[in-house]
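Participant: Model the structure of this input:
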Amino acid sequence: MNKRFITAVIAFAVTAVTIFLASCSSAMRLAVYDTQTNKTYRTFEVSEGTEFSVEFIHSVNKSPVIDVYCIRDGNIVVDRTIYSAFGAGVQTEIEEGQTLEYDEDGNMVVSGFNIIFPEVKYIVGTVSDHILRIEGEYISLTELCGKNAHIAFKLR
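Facilitator: Alright, predicted model coming up:
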């Protein structure tokens, strides 16, 4: 009986370690990399439901825009866009399935995109910065990647 107990404990321990290692190896990482050189600037551990956003001053209408993305089913999904002024280059019509609401500061929040992107591309601003917000951290993409860098966010 003692031998069976020890065998059961060992089997349980092996199973637990196997499950733990499998969960570690399946951890997703969001990479910020240069699309021209493939240099990785930084990676972030993410999981299902993690949100990240990129904030910038729109080059045409000169007002702040925040693009919010979410990790869903192992993909990067456009969740919502927040902006304060209509104008050239920003969405002026709500498409089927989308909603327009106003936040507490009076900004327009368009949601319901549910568009999957294999990667999200930006060109880092030369006049104003792009700010990445992820897991409570605010990161200047100008400082991280340099002005006019052609970057992408991709799950790896």
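
Participant: switch to C-alpha atoms for all contacts and neighbour counts from now on
Facilitator: Noted.

Participant: how about the helices of this protein, start to end?
Facilitator: 2-25, 141-145 (DSSP state H).

Participant: Centre of the chain to the first one, how far?
Facilitator: Between the mean C-alpha location of helix 2-25 and the chain-wide mean there is a distance of 35 Å, by Cα atoms, centre = their mean, to the nearest Å.

Participant: Quick check: closest non-adjacent residue to the most centrally placed residue in the chain.
Facilitator: In the chain, the residue lying closest to the centroid (Cα atoms, centre = their mean) is Phe52, at 3.8 Å. Distances taken as Cα to Cα, 6 or more residues apart in numbering put Ile134 closest to Phe52, at 4.6 Å, once the chain neighbours are dropped.

Participant: To compare with the earlier structure, here is another sequence to fold:
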Amino acid sequence: MSRRYAASALIAIILGAGILFLPFITALEISDFKTRQRLLLVGMESGEEFTISFIHSVNRRPVYDTLRVESDHLVIVRSRYDSFGAGMPESSTGEGTFKVAKDGWLEWTVNRPVPDITVRVGWTAEHTLHVKDRKIRLSELAEPGSALTIRVINTGIIDFLKGRSIK
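Facilitator: Next up is the predicted model:
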């Protein structure tokens, strides 16, 4: 009887430990580009969107870039801005569709899949991650001038709980 109990307990421990490490949580990972140090994990579902906002360096107006999480990559969905600035699309092209939204903002929709994106934390751009009803300034995660990589990963519960994370 005690051997059967010990074997059952051992199997339960092995299965429990395995569940903690199996990569079944889809997450948005923000890490330092150079060191690869993980700075933030955000639990996400495939199809969920998040936004990165910043102040345009030339016209000093806000820009909102929306991205979508897929199972193993990101999709750049659209950019919204209220006035034209250097490098901002002004018309539809083969890459994307330009329109004026009902609220008067300009929208550039591209739906471009990418494996990850790199964002250099600006000194005055106020790069901000809008996710899960939270606003996180990227300058809270890394010094201005630092490059950050944003990508989708699949991780286990232990990894998710180890560092700074948002469910």
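
Participant: about what we covered before: so which of the helices of structure 1 is the most packed in?
Facilitator: Comparing these by mean neighbour count (mean count of other Cα atoms under 10 Å), helix 141-145 ranks first with a mean of 17.

Participant: against structure 2, where does that helix fall?
Facilitator: Using TM-score structural alignment, helix 141-145 of structure 1 lines up with residues 138-142 of structure 2.

Participant: For that stretch, which outside residues touch it?
Facilitator: Residues outside stretch 138-142 of structure 2 that contact it (Cα atoms under 8 Å, 6 or more residues apart in numbering): Asp32, Leu39, Leu40, Val121, Gly122, Glu126, His127, Thr128, Leu129.

Participant: One more pass at 7 Å, please.
Facilitator: In this structure, residues lying in contact with stretch 138-142 of structure 2 by Cα atoms under 7 Å, 6 or more residues apart in numbering are Leu39, Val121, His127, Thr128, Leu129.

Participant: right, and the pair among the residues you listed with maximum separation?
Facilitator: Within those, Leu39 and His127 form the most distant pair, 15.2 Å apart (Cα to Cα).

Participant: okay, the two: which has more neighbours?
Facilitator: His127 (24 against 18; other Cα atoms under 10 Å).

Participant: Which position in structure 1 pairs with the more buried one?
Facilitator: That one, His127 of structure 2, aligns with His130 by TM-score structural alignment.

Participant: now Tyr5 of structure 2
Facilitator: With TM-score structural alignment as the criterion, Tyr5 of structure 2 pairs with nothing.

Participant: Which neighbouring elements make contact with the helix or strand containing Tyr5 of structure 2?
Facilitator: Assigned by DSSP states H and E, Tyr5 of structure 2 belongs to helix 2-21. Under the contact definition 3 or more Cα pairs under 7 Å, 6 or more residues apart in numbering; DSSP states H and E, helix 2-21 of structure 2 sits against helix 157-162.

Participant: Which residue numbers in structure 1 does the helix it packs on align to?
Facilitator: Residues of structure 1 matching helix 157-162 of structure 2 are absent, with TM-score structural alignment as the criterion.

Participant: can you pull the buried residues of that helix?
Facilitator: Asp159, Phe160 (16 or more other Cα atoms under 10 Å).

Participant: next structured bit after that helix?
Facilitator: strand 165-166.

Participant: returning to what we had before: what's the closest of the helices of structure 1 to Asp67 of structure 1?
Facilitator: Comparing these by Cα to Cα, helix 141-145 comes nearest, at 14.3 Å.

Participant: Average separation of the closest one from the aligned part of structure 2, please.
Facilitator: Taken against structure 2, helix 141-145 of structure 1 registers an average deviation of 1.3 Å after superposition, with mean Cα distance after the TM-score superposition for structure 1.

Participant: wait, isn't Val58 of structure 2 in contact with Gly85?
Facilitator: Yes. Counting by Cα atoms under 7 Å, Val58 of structure 2 touches Gly85, with 6.4 Å between them.

Participant: Pick out whichever of the two has more residues nearby.
Facilitator: Taking neighbours as other Cα under 10 Å, Val58 of structure 2 and Gly85 compare with Gly85 leading, 16 against 10.

Participant: and Glu48 of structure 2, how many neighbours does it have?
Facilitator: Considering only other Cα under 10 Å, Glu48 of structure 2 is surrounded by 12 other residues.
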